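Asker: compute the structure for the input listed below.
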Amino acid sequence: MNKIVFSLFLLLSIFAFTAGGCSDKVDKGSKVGDTEADNYDVSKDIQRDMSIQEYNIQERKKLATVRFACDTIALMEYVLANYPEGTYLVDFDRTFTYNIPKSAVIYQKNNEGQYVFGIIAKSWSHDPRLIEMKNIVGYDASYIDLDSTELGTAFFYLTLFKGNEKENTFDTLWEAGIPSHGGFNNLTLEKWEKKKMPYVKANFHYAQGIGHFDYNFFFVDGMLKKPHLLLTYEGINFKRIMTDANGDKYPDYIEFKYLDTGERITVLDSVTFIWKDTCYFNTRNPKQFRYY
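Answerer: Down below sits the predicted model:
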């Protein structure tokens, strides 16, 4: 019996000593981990971010079945090499989780060469955290306006590039800001039938209002000139649609007013805004205006 008790005491002593020794090692190691591992954030590591982008480009090359001069992969490489750190050629929102990512680009070719419209997202230069694609694209990413400082701050631009097919590179012709920080969905080329005018529509999710925003860029002076921006949107209790109120070359819009009681939503009224010089003005109250 005494031998059994002694054996148990010896085992417990060894266990306690071993646990104590491990605890000391963990404590010492945790100090290193706190500064180098636990607090390591790839979004604040410029070189690491560039390495990830380079890796993703190489993976796209492996998946590409057809390559051509000034294609999307070449544009990704151009953006990585010529734009500030933390800049991305944005991807479409994936329909399914395992879809291959598709870049938000539209190709246009004419006698003067090949042009590419692309959505570019830049990290705010005053924010130490770089943006990440997963935080700015998709339905859930439309909540980023509530905590954008925690996830980096993205500035979106619709950009027109002209391809130099001999050199397989690009020139940036213009970029137009998109007043949103997250929730990108897709990019499409549309036509305003009333004026037979082409425009590019950048669609963003708006989860807070169960709806979406459309940033419509109209080529009122041709594709090579910086476009005119008109915002339209629709959600559970808000709506703005495009119209032609005064017959000029600029699109106008109608904004609807809703009554939302929590149980029932009804349209109360609507008001037309027309473009004049630099702003959209309320046709009933000229003191009220919007920039887009």
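
Asker: going forward, measure contacts and count neighbours with C-alpha atoms only.
Answerer: Will do.

Asker: I'd say G182 and M133 touch.
Answerer: No. G182 lies out of contact with M133 (CA atoms under 8 Å); the separation is 9.6 Å.

Asker: comparing these two, which shows the higher neighbour count?
Answerer: Neighbour count, other CA atoms under 10 Å: between G182 and M133, G182 has more, with 28 against 19.

Asker: and the next helix or strand past the top helix by length along the chain?
Answerer: Counting by DSSP state H, the longest helix found in the chain is helix 2-36. On the C-terminal side of helix 2-36, the closest following helix or strand by DSSP states H and E is helix 46-63.

Asker: report the distance from the helix or strand that that next one is followed by to the chain centre.
Answerer: Moving toward the C-terminus from helix 46-63, the next helix or strand (DSSP H and E) is helix 72-82. Its chain's C-alpha centre and that of helix 72-82 lie 17 Å apart, by CA atoms, centre = their mean, to the nearest Å.

Asker: quick check: angle from helix 72-82 to helix 46-63?
Answerer: 170 degrees (axes from the mean of the first three to the mean of the last three CA atoms, to 10 degrees).

Asker: wait, what's in contact with T72?
Answerer: T72 makes contact with S103, V105, according to CA atoms under 8 Å, 6 or more residues apart in numbering.

Asker: against E190, how distant is it?
Answerer: Look at T72 and E190: by CA to CA, to the nearest Å, they are 21 Å apart.

Asker: to check against the first, give me the structure of this:
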Amino acid sequence: MNKIVFSLFLLLSIFAFTAGGCSDKVDKGSKVGDTEADNYDVSKDTQRDMSIQEYNIQERKKLATVRFACDTIALMEYVLANYPEGTYLVDFDRTFTYNIPKSAVIYQKNNEGQYVFGIIAKSWSHDPRLIEMKNIVGYDASYIDLDSTELGTAFFYLTLFKGNEKENTFDTLWEAGIPSHGGFNNLTLEKWEKKKMPYVKANFHYAQGIGHFDYNFFFVDGMLKKPHLLLTYEGINFKRIMTDANGDKYPDYIEFKYLDTGERITVLDSVTFIWKDTCYFNTRNPKQFRYY
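Answerer: Purely as a prediction, here's the structure:
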């Protein structure tokens, strides 16, 4: 019995000595925050951000099976070279985790050349933190409005580029702001059947309301002119749909009003808004207006 007690005492003594030695080594080392590495924040390093984008472009080149003048990779290089730091040609939200990223672009070609619609995200110049693609694209990224200052602040733009195929570069014809900071999903070319008018739809997730927002850009004066923006949306207790209320070239919309008791959601009413000059006006109450 005494031998067993002595053996246990010896083992505990060795363990305590070993732990104490390790503790001394930790105490003699650098404390958290004492080194430059501990204070380093990659999101504020413009050179590091640029090198990451350059690396991603090279990886896209390895995966590309077909290349052509003024293709998407060339556009990525153009954005990197000509826009302020922290600017991205945005990717679609991935359907599956391991999908190869696909840039949010739409190609249009006519007798005058090749045009590309693309979604550009710029970092706010007054925010020291640069945006990151993972924080602005996807369902979870739609929460960014709640803490955008912590994750950088993105400004989205639908941009029309004209390709210069001889020099494999681009000219920026116009850019139209998208009033959202995160949650981008996809970009599609649509047609307003009522007027046979094409428009581009930028779809954003809205996780807070279990829904989505559609930023619809109508080419009321042709593709080369800056488009007209109309917002439509749908969620668990909100909805706005497109309509043609007065027969002019601008789309109008109907907004639905809901009663949400927490147990039941019911549509109470709807009201039409009509575009006039620079705003959408409530047809029942002209004092109420919306810019898009």
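
Asker: quick TM-score on the pair, please.
Answerer: Aligned and superposed, the two chains score 0.93 in TM-score terms (sequence alignment, normalised by the length of the first structure); 292 aligned residues with a CA RMSD of 2.2 Å.

Asker: quick revisit: can you check which part of the second structure the longest helix of the first structure sits on?
Answerer: Under sequence alignment, helix 2-36 of the first structure corresponds to residues 2-36 of the second structure.

Asker: with the second structure overlaid, report how far the longest helix of the first structure is off on average.
Answerer: For helix 2-36 of the first structure, the mean deviation from the second structure after alignment is 6.7 Å (mean CA distance after the TM-score superposition for the first structure).

Asker: now do stretch 197-204 of the first structure
Answerer: Taken over the aligned residues, the distance from stretch 197-204 of the first structure to the second structure averages 0.2 Å (mean CA distance after the TM-score superposition for the first structure).

Asker: residues of that stretch that come out buried?
Answerer: Buried residues in stretch 197-204 of the first structure, defined by neighbour count with 16 or more other CA atoms under 10 Å: P198, Y199, V200, K201, A202, N203, F204.

Asker: centre of the chain to the longest helix of the first structure, how far?
Answerer: Distance, stretch centre to chain centre, for helix 2-36 of the first structure: 50 Å (CA atoms, centre = their mean).

Asker: which positions within it qualify as buried?
Answerer: Under 16+ other CA under 10 Å, helix 2-36 of the first structure has no buried positions.

Asker: same check, this time on stretch 152-168 of the first structure
Answerer: In stretch 152-168 of the first structure, counting by 16+ other CA under 10 Å, buried: G152, T153, A154, F155, F156, Y157, L158, T159, L160, F161, K162, G163.

Asker: now secondary structure too, for those, in JSON lines please.
Answerer: Formatted as JSON lines, these follow (DSSP: H, G, I helix; E, B strand; the rest coil):
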{"residue": "G152", "secondary structure": "coil"}
{"residue": "T153", "secondary structure": "coil"}
{"residue": "A154", "secondary structure": "strand"}
{"residue": "F155", "secondary structure": "strand"}
{"residue": "F156", "secondary structure": "strand"}
{"residue": "Y157", "secondary structure": "strand"}
{"residue": "L158", "secondary structure": "strand"}
{"residue": "T159", "secondary structure": "strand"}
{"residue": "L160", "secondary structure": "strand"}
{"residue": "F161", "secondary structure": "strand"}
{"residue": "K162", "secondary structure": "strand"}
{"residue": "G163", "secondary structure": "strand"}
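
Asker: closest to V90 of the first structure out of those residues?
Answerer: Nearest to V90 of the first structure among these is F156, at 9.0 Å by CA to CA.

Asker: what lines up with the closest one in the second structure?
Answerer: Using sequence alignment, F156 of the first structure pairs with F156 in the second structure.

Asker: tell me the average deviation of the helix or strand where L173 of the first structure lies from the second structure after fitting.
Answerer: Using DSSP H and E, L173 of the first structure falls within strand 169-178. Mean deviation of strand 169-178 of the first structure from its aligned counterpart in the second structure after superposition (mean CA distance after the TM-score superposition for the first structure): 0.5 Å.

Asker: hang on, the earlier thing: in JSON lines: the buried residues of stretch 197-204 of the first structure, plus secondary structure.
Answerer: Output for these, formatted as JSON lines (three-state DSSP):
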{"residue": "P198", "secondary structure": "strand"}
{"residue": "Y199", "secondary structure": "strand"}
{"residue": "V200", "secondary structure": "strand"}
{"residue": "K201", "secondary structure": "strand"}
{"residue": "A202", "secondary structure": "strand"}
{"residue": "N203", "secondary structure": "strand"}
{"residue": "F204", "secondary structure": "strand"}
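
Asker: tell me which of these is nearest to S142 of the first structure?
Answerer: For these, the minimum distance to S142 of the first structure (CA to CA) is 7.7 Å, reached by F204.
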